[in-house]
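Chemist: build me a model from this:
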Amino acid sequence: MSTELSEGRHLDRLGEQATDGQTRLTDICSGTAGSRMASIAEYYAGKNVLITGATGFMGKVLVEKLLRSCPEVKALYLLVRPKAGQSMQQRVSDMMTCKLFDRVREDNPDFHQKIIPISSELMQPGLAISPEDVEKLTGCIDVVFHCAATIRFDEPLKHALQLNVIATQQLVSLAKQMHHLEAFIHISTAYANCNRKHIDEVIYPPPVEPKKLIESLEWMDDGIVRDITPRLIGDRPNTYTYTKALAEFVVQQEQDKLNIAIIRPSIVGASWQEPFPGWIDNFNGPSGVFIAAGKGILRTMRANNDAVADLIPVDMVINLTLAAGWYTAVHRPKSAVVYNCTTGGINPFHWGEIEHHVMSSFKRNPLEQAFRRPNANITSNYLINQYWILVSHKFPALIYDLFLRLSGQKPQMMRIFNRLHKAISLLEYFSSQDWEWNSENMNMLMSQLTPEDRKTFNFDVRQLNWPEYIENYCIGTKKYVLNEDMSDIPAARQHLRKLRNIRYTFNTLLVVFIWRVFIARSQMARNICQRRQHSSLAVSRT
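Modeler: Below is the predicted model:
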């Protein structure tokens, strides 16, 4: 298809669905295609990069990938805040000692010298960056990757607004002061516009003007804000998707002053290949669900078996992010470019398939000290789901907590199940329906890469082998989240066999008990009938 035809069709769609000024990747570049472009690694050589959210899941992978695949990068400046009694230096030091950085450590034991932590606090004015650090950053930064955000779905609106919108405003303001800035890359979410069924790679009009909302909420009591939040977010499911949509608009407002790209990943999961398959470090999203199912705690979940589970491996997201940074800096687009980083429209995988492969994987590679054998089921029926919650979750939890009480221990299983049900309820919106994402910009960007860069910064989701990926994902939760040793798998399998035998024994005893009760009642009924017959005969004789 010619560029002219693509442009015409795209502009027609924009006229109906998006704000003015949004154009496709091929329409906004500044005519540098004729000359040889530097490779991605060559571009980042000698560059100073600023990263927010570097201690988070995606941020850590971004730092590791930059250090390993762009070894000539000059320095990585990380905005970090003190947390849980740890200084920013301690947090960064702890991050760099984790297994994620093993490959970088082998290649360059002194890689930490390129890491420069900057004290910052997203909840404070000016991000609480000192004047000295502001001067340093504005004088040297070439590329900004804004990964920081709160990803809690049930975050209070004021807090989500501060972290996802106001902090973004302040970072953009800082970026406009940077003398050498070549690209500003903002990490959003594919679900920022989840109130639409078809989502193009454009920035849609915001649900409300961010500045007006911020000013309105400043004087409101937290209780009032909590009460009006459902009305404010409207047809979006939570404050996360709502504030991420507002943040996109905030970034877009500066597209005439900054070279901007927006990355929209869907459900970010464990790594596909890099730095090794299955790396994951948290219980967020599907990871916690997988672990709960592997432990035998989760037995039922409300989802649509036929709905697409739009998982995207974290390393693919980061590869796309770095490629977008390179492309944005080299081509200097006239307006913000959006990349829908999703799998559903290209290589779909469904929730029913995930359930099957997760259960199979955990039976082959069981988690230690499982509560029950892995055997979760997905249903879209609310009443059936509630029935199984009662029978398979609450009833066993009550029995187990009673056992703990009798043995002098503190009951905990009901509390665990309540937390699990709350987490799953927040995911139901995303596991019960489908979306269609346009991914033309992502495909176009891939076509601009050299063969070598396509290998080094691979984000081609067509290459994903889903059963293999889910297997590695489950093993990753065992190795990296729960820190379980793979050499203990035989013992874990033996534990599952014990649980199976206990279940068979319990079911057998239950059947025997019911049968005996039924027989006893039948015998009692026969005895009563016989007595009545004898009494009737006696009466008739008299």
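Chemist: from here on, just use CA atoms for contacts and neighbour counts.
Modeler: Noted.
Chemist: once you drop chain neighbours, what's closest to Met178?
Modeler: In space, and not counting its chain neighbours, Met178 is closest to Thr138: 3.9 Å by CA to CA, 6 or more residues apart in numbering.
Chemist: surely that neighbour and His179 touch.
Modeler: Yes. If you go by CA atoms under 8 Å, Thr138 and His179 touch, sitting 6.0 Å apart.
Chemist: who's more crowded, those two?
Modeler: Thr138 (17 against 13; other CA atoms under 10 Å).
Chemist: now that one: which helix or strand?
Modeler: If you go by DSSP states H and E, Thr138 is part of helix 131-140.
Chemist: residues touching the closest residue to Glu274 other than its chain neighbours, list them.
Modeler: Spatial nearest neighbour of Glu274, excluding adjacent residues (CA to CA, 6+ apart): Asp315 at 6.0 Å. By CA atoms under 8 Å, 6 or more residues apart in numbering, the contact set of Asp315 is Val61, Ser271, Trp272, Gln273, Glu274, Phe459.
Chemist: again, only this time at 7 Å
Modeler: Contacts for Asp315 were tallied using CA atoms under 7 Å, 6 or more residues apart in numbering; they are Ser271, Trp272, Glu274.
Chemist: which among the residues you listed count as buried?
Modeler: Buried subset of those (neighbour count, 16 or more other CA atoms under 10 Å): Ser271, Trp272, Glu274.
Chemist: and these, which is closest to Gly126?
Modeler: Ranked by distance to Gly126 (CA to CA), the buried ones among the contacts of Asp315 are led by Ser271 at 33.8 Å.
Chemist: so that closest one versus Asn319, what's the distance?
Modeler: Ser271 is 11 Å from Asn319, where distance means CA to CA, to the nearest Å.
Chemist: do Met442 as well
Modeler: Distance of Met442 to Asn319, computed by CA to CA: 11 Å.
Chemist: for Gln252, same thing?
Modeler: Relative to Asn319, Gln252 is positioned 23 Å away (CA to CA).
Chemist: tell me the gap between stretch 423-442 and the middle of its chain.
Modeler: Averaged C-alpha coordinates place stretch 423-442 at 11 Å from its chain's average position (CA atoms, centre = their mean, to the nearest Å).
Chemist: how far does it stretch from start to finish?
Modeler: Using CA to CA, one end of stretch 423-442 lies 31 Å from the other.
Chemist: buried stuff in that stretch?
Modeler: Neighbour-count burial for stretch 423-442 flags 423-424, 426-432, 434-435, 437-442 (criterion: 16+ other CA under 10 Å).
Chemist: cool, and stretch 202-215?
Modeler: Val202, Ile203, Tyr204, Pro205, Pro206, Pro207, Pro210.
Chemist: just the ones of those in helices?
Modeler: Taking DSSP state H as the definition of helices, the buried residues of stretch 202-215 contribute Pro210.
Chemist: here is a second sequence; please produce its structure as well for comparison:
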Amino acid sequence: MVQLKEDSVAAFYAEKSIFITGGTGFLGKVLIEKLLYSCKAVDQIYVLIRKKKDQTPSERIAQLLESELFSRLRKDDPSALKKVVPVVGDLTMPNLGLSAAVQDLIVTKVSIIFHVAATVKFNERMKNALANNVEATREVINLCHRLEKVDAFIHVSTAYSNTDQKVVEERVYPPPAPLSEVYAFVTNNGDDMDIIQNLLNGRPNTYTYTKALAEDIVLKEHGGIPTAIIRPSIVLSVLKEPIPGWLDNWNGPTGLLHASSQGVHCSMLGSGSNVADLIPVDIVTNLMIVVASRCKKSNGLKVYNSCSGTTNPIAYQAFTKMFLDSCISRGWNKVPFPMLLFVKWAFLNRVLKFFLVIVPFFLIDVYLRFFGKPNYMRMITYTKKAEDLMTFFTSHEWQFKDGNVRDLINMMSPEDRKIFYCDPDEIHWKPYFDDYCVGVFKYLLKRKV
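Modeler: A predicted model of the protein is given here:
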């Protein structure tokens, strides 16, 4: 039997069962691994899984647990993996699509819920974004209210849910519009993205818009449930545990950085001196775990901005240079001098792309039509779409207050601070981006490194 200090974070989870939405996503996977590894006395972790034609839920969970992310658990404590239990459901359905038997199981056994699931596509149709990000949140809260014993409900939002604010405090802001008006607008005007821009009213995309609506749902409907909202900024690869540099998606700036290393992306709109608020995924998940353990001791709903820009800032130009320097040092660059310049004028951006990217790679593709397989112009097209989605963030800057995070860290014991590190001050950017670069090539491009 593991001996735990009475007030430690791990002790809070002893003999308790957890329900997680979004457990098969980037953040969810790292959360599950950390709970199993550092909270060894946890009982069961129920993971919401959507049914797929080609895979059963058990097969999906088995595949997840066989990934390299869980390698230290397979080596040190393989029996812990049996604690992960898939439950079939669907975020967009009433009661999350859970069967009556599974609902009864969760209601009687679970006392902690992490709502991580969301559609993170920036250009998602509004109807889908509302179903996945807003109505699903309401269904999860309804489930929380039914639990026989509820110790914590953690809702994962985004630091960019309030892009209309230059200084974002750790509180829930008024929603961008009453939810009834949003539904009325979509019903009356349709779901076309050009039309939806009128509804967004300056917000960058349906993702950030609906996450703001979801926060308002949490504020109004959590009632007496011990609740907290975690707002991460741009989530990137693992800092320390379980594997430095590990990641499993091309979201955020990752695709653009790789394109730059290959020479098919050289410039974009924005200011290189703006703070790129980046946060490693393990810092976010550790914060989630610690916050849940303190929920009952908090007065009312608390918001935690999991961000680096306030205490450990790094600018876009410095960040991209470190990544590209790492590529160059390993010989992974396709062009001699890869670069990513941030420019403030659209005309200059178009000129740079035309002469430094489009013309040379068009000629290369012409050559490859005869002697290989042309694909560079296709890569440039994909990169342009990713750039369009990121331009709003590189062209603006926000200050995310993190007083609640600071207070939480100060209350942690030295031992818990070491195990559940969640302080962005601990990030050393140069070695971090070096690991991040290796992670891109190793885990996304499947290269031997």
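Chemist: now what about the TM-score between them?
Modeler: The TM-score (TM-score structural alignment, normalised by the length of structure 2) is 0.95; 444 aligned residues with a CA RMSD of 1.7 Å.
Chemist: ok, back up a step: need the counterpart of the residue nearest to Glu274 of structure 1 in structure 2.
Modeler: Superposed on structure 2 with TM-score structural alignment, Asp315 of structure 1 falls opposite Asp282.
Chemist: the one helix or strand its match maps to vs structure 1, mean deviation?
Modeler: Assigned by DSSP H and E, Asp282 of structure 2 belongs to helix 281-294. Taken against structure 1, helix 281-294 of structure 2 registers an average deviation of 0.5 Å after superposition, with mean CA distance after the TM-score superposition for structure 1.
Chemist: quick one: contacts of whichever helix or strand comes after that helix?
Modeler: Downstream of helix 281-294 of structure 2, the first helix or strand assigned by DSSP H and E is strand 302-306. For strand 302-306 of structure 2, contacts defined as CA under 7 Å, 6+ apart pick out 159, 170-171, 228-233, 284, 400-402, 404-405.
Chemist: what span of structure 1 is the helix ranked longest in structure 2 aligned with?
Modeler: Selection of the longest helix in structure 2 by residue count, based on DSSP H, yields helix 376-394. Counting by TM-score structural alignment, helix 376-394 of structure 2 pairs with residues 413-431 of structure 1.
Chemist: how far off centre is that stretch?
Modeler: Put simply, stretch 413-431 of structure 1 sits 15 Å off its chain's centre (CA atoms, centre = their mean).
Chemist: superpose on structure 2 and give me the mean offset of it.
Modeler: Mean deviation for stretch 413-431 of structure 1: 1.0 Å (mean CA distance after the TM-score superposition for structure 1).
Chemist: read off where stretch 453-466 of structure 1 ends up in structure 2.
Modeler: Mapping stretch 453-466 of structure 1 onto structure 2 (TM-score structural alignment) gives residues 416-429.
Chemist: again, but for stretch 273-291 of structure 1
Modeler: Against structure 2, stretch 273-291 of structure 1 falls on residues 240-258 (TM-score structural alignment).
Chemist: how much space between Lys240 of structure 2 and Asp435 of structure 2?
Modeler: Lys240 of structure 2 is 10 Å from Asp435 of structure 2, where distance means CA to CA.
Chemist: neighbour count for the two, which is higher?
Modeler: Legend: neighbour count by other CA under 10 Å for Lys240 of structure 2 and Asp435, higher for Asp435 (21 against 17).
Chemist: what about that one, distance to Val88 of structure 2?
Modeler: Taken as CA to CA, the span from Asp435 of structure 2 to Val88 of structure 2 is 35 Å.
Chemist: over to Pro374 of structure 2?
Modeler: According to CA to CA, Pro374 of structure 2 and Val88 of structure 2 sit 43 Å apart.
Chemist: check Ser180 of structure 2 too.
Modeler: For Ser180 of structure 2, the distance to Val88 of structure 2 equals 30 Å [CA to CA].
Chemist: next up, the contacts around the alignment partner in structure 1 of Thr21 of structure 2.
Modeler: Counting by TM-score structural alignment, Thr21 of structure 2 lines up with Thr52 in structure 1. Thr52 of structure 1 makes contacts with Leu78, Leu79, Phe145, His146, Cys147, Ala148, as judged by CA under 7 Å, 6+ apart.
Chemist: turn those into CSV, columns for secondary structure, distance to Val225 of structure 1 and neighbour count.
Modeler: Formatted as CSV, these follow (DSSP: H, G, I helix; E, B strand; the rest coil; distance: CA to CA, whole Å; neighbours: other CA atoms under 10 Å):
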residue, secondary structure, distance to Val225 of structure 1, neighbour count
Leu78, strand, 33, 24
Leu79, strand, 29, 23
Phe145, strand, 31, 24
His146, strand, 27, 22
Cys147, coil, 26, 22
Ala148, coil, 24, 24
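Chemist: could I get those as TSV with distance to Thr342 of structure 1?
Modeler: Below are the contacts of Thr52 of structure 1 laid out as TSV (distance: CA to CA, whole Å):
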residue	distance to Thr342 of structure 1
Leu78	27
Leu79	28
Phe145	19
His146	19
Cys147	17
Ala148	20
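Chemist: tabulate the buried residues of stretch 202-215 of structure 1 (JSON lines), appending distance to Arg405 of structure 1.
Modeler: Output for the buried residues of stretch 202-215 of structure 1, formatted as JSON lines (distance: CA to CA, whole Å):
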{"residue": "Val202", "distance to Arg405 of structure 1": "57"}
{"residue": "Ile203", "distance to Arg405 of structure 1": "55"}
{"residue": "Tyr204", "distance to Arg405 of structure 1": "55"}
{"residue": "Pro205", "distance to Arg405 of structure 1": "56"}
{"residue": "Pro206", "distance to Arg405 of structure 1": "53"}
{"residue": "Pro207", "distance to Arg405 of structure 1": "51"}
{"residue": "Pro210", "distance to Arg405 of structure 1": "52"}
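Chemist: count of residues packed around Ser130 of structure 1?
Modeler: Using other CA under 10 Å, Ser130 of structure 1 is surrounded by 13 other residues.
Chemist: which residue lines up with it in structure 2?
Modeler: Alignment note: Ser130 of structure 1 maps to Ser99 in structure 2; criterion TM-score structural alignment.
Chemist: okay, that match and Lys321 of structure 2: tell me how far apart.
Modeler: Using CA to CA, Ser99 of structure 2 is found at 51 Å from Lys321 of structure 2.
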